[in-house]
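Undergrad: my questions are about this predicted structure, shown below with the sequence.
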Amino acid sequence: MGWQERSLLIEVKNYAFLTRCYGTPFANAVEAELLERVGSLCGPRFTVKTLGGGKLGVVRLPTQAHTQEEAEACNEPAVQDVFVQGVLLGLAKWAERECGASSLALLNVNWVTDAALQQAAAASVEKQFSDSPWEQAQSYADMEIAADVYKAIGEDRLDLVFQPVFNTGDLNSILYNECLTRIRVGEGDETLSPGQFIPSLERLGVMRCLDRYVMRRAIALLEEHDDACLGVNISGQSAIDDVWWASIFAKLAETPSVAQRLTIEITETARIYPGAGRQFCHRMHQLGCHIAIDDFGAGFAMENGLDLHAPDIIKIDASILKRGIRGGVYSSFGDIVGTARERAARVVVEGIESLEELEFVRGAGVLWGQGNYVAKPVTSLRV
């Protein structure tokens, strides 16, 4: 039959069970977590792709020095067995150390031909997408974006930039710096902002891996800079007190001086799970962290803010400010500010982009603000 290049097919054998017992978002998160780690374990000579339905494909990248003889040597059974054992051992050690969702996965790993890998991908897509053509296209595009995000994490192309929450009366007084993510694309200066990839991750229910990664980065920065205070965005999907956060909870418990300088911002783009968000925030409060409701007045933020117990900070969405400015009155804007003040000790107005907006916020008696007029996101911490 002749020589054929082979690829690695990794299947979560209990994917249907995880979906049935824990829900599709959880099962998708298992797949995304495996995608991130397998890519890191295999290294730059391989590309790892999600095939959907709990399946991943690992394909060797062609190189100029990759002759047919070398390729055939790589496909020797003994060499392949060593490679598979290395991947499985790396996954096992990582799952044990990180307590991630993928530790619940039962894996089946096989070497297959490229044709068989394509058939597995087609079968997963056919089984997974029984919705309208638009929904099928959207889901496939979302998976591609999710794969790119976790590849960027593995290649250290995800950067943090910082934008301060400032005092509207004294612009040099800073409450904390919010950590914002950017993904570098290629060798140039092009970057992707959260609005270009967060919606896809939330539709797939795989935000928790990214949130946990950014949280670790922020904690490391707080350990390095003992005079810094940082805010980290956490999707409503991620606000669950469970094993996903075990290592982070332990780290914060060991370093109370870090926890006291960390603000957890619950974002508005996804609804929190009933009761889970309250428990998550209570746990973070116990550790010494501050809790903020982000983008209050838009999306699910109002609902999330009312569900969570005693947030320390409420950040009013920029759209509320814009509507107030257009109306020229404080009525609707003041109502939102009043509701926020009833719920939290500190109120922040987001999206201040002009002197007019800054003065409008000051006139409403709001002490804290955030926006490009005073400070755009920068790569260095301002403390």
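TA: Looks like it arrived, so ask away. Computed from a predicted model, the values in this text were never measured in an experiment.
Undergrad: from here on, just use CA atoms for contacts and neighbour counts.
TA: Will do.
Undergrad: measure the residue positioned nearest the centre of the chain to C21 for me?
TA: The residue lying closest to the centre of the chain (Cα atoms, centre = their mean) is L210, at 2.8 Å. Using Cα to Cα, to the nearest Å, we find L210 at a distance of 23 Å from C21.
Undergrad: do the same with R326
TA: R326 is 49 Å from C21, by Cα to Cα.
Undergrad: who has more neighbours, those two?
TA: C21 (11 against 8; other Cα atoms under 10 Å).
Undergrad: hang on, that one in a strand?
TA: No - read with DSSP: H, G, I helix; E, B strand; the rest coil, C21 is helix and lies in no strand.
Undergrad: do a quick rundown of the strands in the stretch 101-250 of the chain.
TA: Secondary structure of the stretch 101-250 of the chain (DSSP state E, counting those that start in this stretch): strands at 107-113, 158-167, 174-184, 191-192, 230-234.
Undergrad: angle of the second one against strand 174-184?
TA: Regarding strand 158-167 and strand 174-184, their directions subtend 160 degrees when assessed with axes from the mean of the first three to the mean of the last three Cα atoms, to 10 degrees.
Undergrad: repeat for the last one
TA: Counting by the same axes, to 10 degrees, strand 230-234 points 50 degrees away from the direction of strand 174-184.
Undergrad: contact partners for the residue nearest to the centre of the chain?
TA: Y150 (Cα atoms under 8 Å, 6 or more residues apart in numbering).
Undergrad: want to compare, so here's the second one:
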Amino acid sequence: MLATKTYSHRVLIVDDNPSIHDDFMKVFGEQPTELPDLEDFDPDDPMGFENGAEGTTSALRFVSAHQGQEAIELVRTASQNGDPFSLAFVDMRMPPGMDGLETVAKLWEIDPELQIVICTAYSDHSWEDAIKVLGRTHNLLILKKPFDDVEVLQMAEALTCKWAASREAGIKQWQLEELVRERTAELERAALHDALTGLANRLKFNDRLAASLRSCQVSSEPVAVMIIDLDEFKYINDTLGHPAGDDLIRVIAQRLTSVIGTHGLVARYGGDEFAIILDSIPKGRCIESYINALQEAISEQVFLEGSPYRVSSSLGIAVAPGDGTDSSELICNADIALYRAKGEGRDCARFFEPGMDDQLHQHRQWELMLREAIEMNQFQLHYQPLVSPDLTRINSFEALLRWQHPELGLIPPDRFIPLAEETKLITSIGEWVLRQACRDAMTWPFDTGVAVNVSGVQFQNGRLPETVASVLCETGLEPSRLEIEITESVLLLEKSSAVDQLRCLQELGVRIALDDFGTGYSSLSYLRTFPFNKLKMDRSFVQNLDRADAMAIVRTIANLGKSLGISTTAEGIETEEQLQRVVQEGFTQIQGYFYGRPIPASRVLETYFNSQSRLTVPC
């Protein structure tokens, strides 16, 4: 026979008449639910209640109570012990104690899930009376006396099964509710925390700051907001990859949390930017001490991809109530202070000061003006010649960018190029310069080249070779006439990617020059990494030729060019003496005011070329 699920139900018989208890035992002991197999038949346990045999639908354990109060104590004890009753048969009349209705009411106060059958004679309370006392419920049935054995068995079977089903449903409901609570907690955590670091996110940070500022209004205790930016994060992310960048962010998050502890909240505000609320400063400590501790923790050595690295940080701090009394104002002022810290060379912390917002406003105005300059085509190119040492031949012209503002006049590049690089506008500006320089060069003699400066930002999208190839095709300029000038900073920022793009440019036939040579930290090492076509010595060495150390560098650069078989250009030549000294050392090109100042494109032909030959005297 197939086995069904076995329940061991406790059944309470509540009646003041002992013979009634015997009657119940006889009823349940003599009526099998189905015929057992002969080998399983037990004459002492025909229903299989005691053995829990296969084929039975329930196992009943009977307990007797002769008065209502006794029943109440039994149910209370059973519930406390985790072995509750499933069903109770309760007599309506049980003198001298409480009657059946009162007993049932007390039992349900202890165990609302208890299934109850009220045993009553026809002369006792009606169903309407029971409803008035107990209310409408699905846990109550009435059994009229004298009762039928089959009716009692059916009630017991049905109600114990109902109790078991309700209990299982209750457990499942509890499990579902627990699951919902867990998932809700997970969703709330995901909504309020950063997935990478586990720190608070921007939403939770703003909520905490609003609460801290409300407390500040009552207690007058200061609340500091710090915005932290990692200075070298982009370099690490670009050179080692995003997994290493993520590792760094996690390490810094742990260090910041360790410093702040329970005295505030650390949040990841986005990318490599963190935000801190310091709202519980212990006595004897100041905000500056936390700032120093934070900077020291950030700058500690960290191992990424098996190699040691150190990063610095820039911090902007605003303190309530002096620097603001609401969240948005305080965060804005901290951000302004951070901008000042970055502008002063990074690796420093700055508190917000009145007037900083004016400087930021001015900075934003310049950015808007620069964007307008791109749209209104306010840029123009000036050209300065690069000539042979004997001043008889112009090899090429360097394209120099100028901004012709309608109100401010001609704006020099050192005033707007840093801003263009910071805002990434240099990418579109640089493409315009490249295209216009190639167009202008097409109007010059066929053997005259053009040199264009390219910013490191233009390498970041990896499409510079594609852009150059497109411009050369569009303008028809021979690739060998185009020279791209870069500084060492290009290779520092995007070393592997930049070198790959430079090789692609050389494969097109474009020449590559390393500008400001001699001022960087790794110039010589880059000569081994990439075969440059030209070295342009920084003008600072020419200006200090009377110093022995500067002259030694001039001589070294000239000899280096000879050894490597590449051109060398001396920039900043303004006097005859400077010219003679660099020529004696062996420089192959000269550039500077001594021969010619930068002039607009429209004047190049008339100034430096006639119908027969080039000018051979300084302008």
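TA: All right, it came through fine. Owing to the predicted nature of the structure, the values given are computational and were not obtained by experimental measurement.
Undergrad: ok so, going back, and of the strands of the stretch 101-250 of structure 1, who's closest to K376 of structure 1?
TA: K376 of structure 1 sits nearest to strand 158-167 of all the strands of the stretch 101-250 of structure 1, at 6.1 Å, using Cα to Cα.
Undergrad: how many neighbours does the equivalent of A259 of structure 1 over in structure 2 have?
TA: A259 of structure 1 maps onto P479 in structure 2, with residues paired by TM-score structural alignment. By other Cα under 10 Å, the residues close to P479 of structure 2 number 20.
Undergrad: next up, the contacts around P479 of structure 2.
TA: Going by Cα under 8 Å, 6+ apart, P479 of structure 2 touches 472, 508-511.
Undergrad: which secondary structure element contains L203 of structure 2?
TA: Under the criterion of DSSP states H and E, L203 of structure 2 resides in helix 202-219.
Undergrad: gap between that helix and the chain center?
TA: 22 Å (Cα atoms, centre = their mean, to the nearest Å).
Undergrad: repeat that for stretch 49-57 of structure 1.
TA: Chain-centre distance of stretch 49-57 of structure 1: 19 Å, with Cα atoms, centre = their mean.
Undergrad: tell me how many other residues surround E177 of structure 2.
TA: 12.
Undergrad: please apply the same query to R261 of structure 1.
TA: 20.
Undergrad: quick check: it touching V232?
TA: No - with contact defined as Cα atoms under 8 Å, R261 of structure 1 does not reach V232; the gap is 11.0 Å.
Undergrad: next one: the residue lying closest to E36 of structure 1 once chain neighbours are set aside from E190 of structure 1, what distance?
TA: Residue nearest to E36 of structure 1 in three dimensions, not counting chain neighbours: Y150, with 5.2 Å by Cα to Cα, 6 or more residues apart in numbering. For Y150 of structure 1, the distance to E190 of structure 1 (Cα to Cα) stands at 18 Å.
Undergrad: again, but for R203 of structure 1
TA: Taking Cα to Cα, one finds R203 of structure 1 at 25 Å from E190 of structure 1.
Undergrad: higher neighbour count, these two?
TA: For R203 of structure 1 versus E190, the count of surrounding residues by other Cα under 10 Å is larger for R203: 15 against 11.
Undergrad: mind checking the SS state of the closest residue in space to R341 of structure 1 that isn't next to it in sequence?
TA: Computed as Cα to Cα, 6+ apart, the closest residue to R341 of structure 1 that is not its neighbour in sequence is V347, at 6.5 Å. Here V347 of structure 1 is recorded as strand under three-state DSSP.
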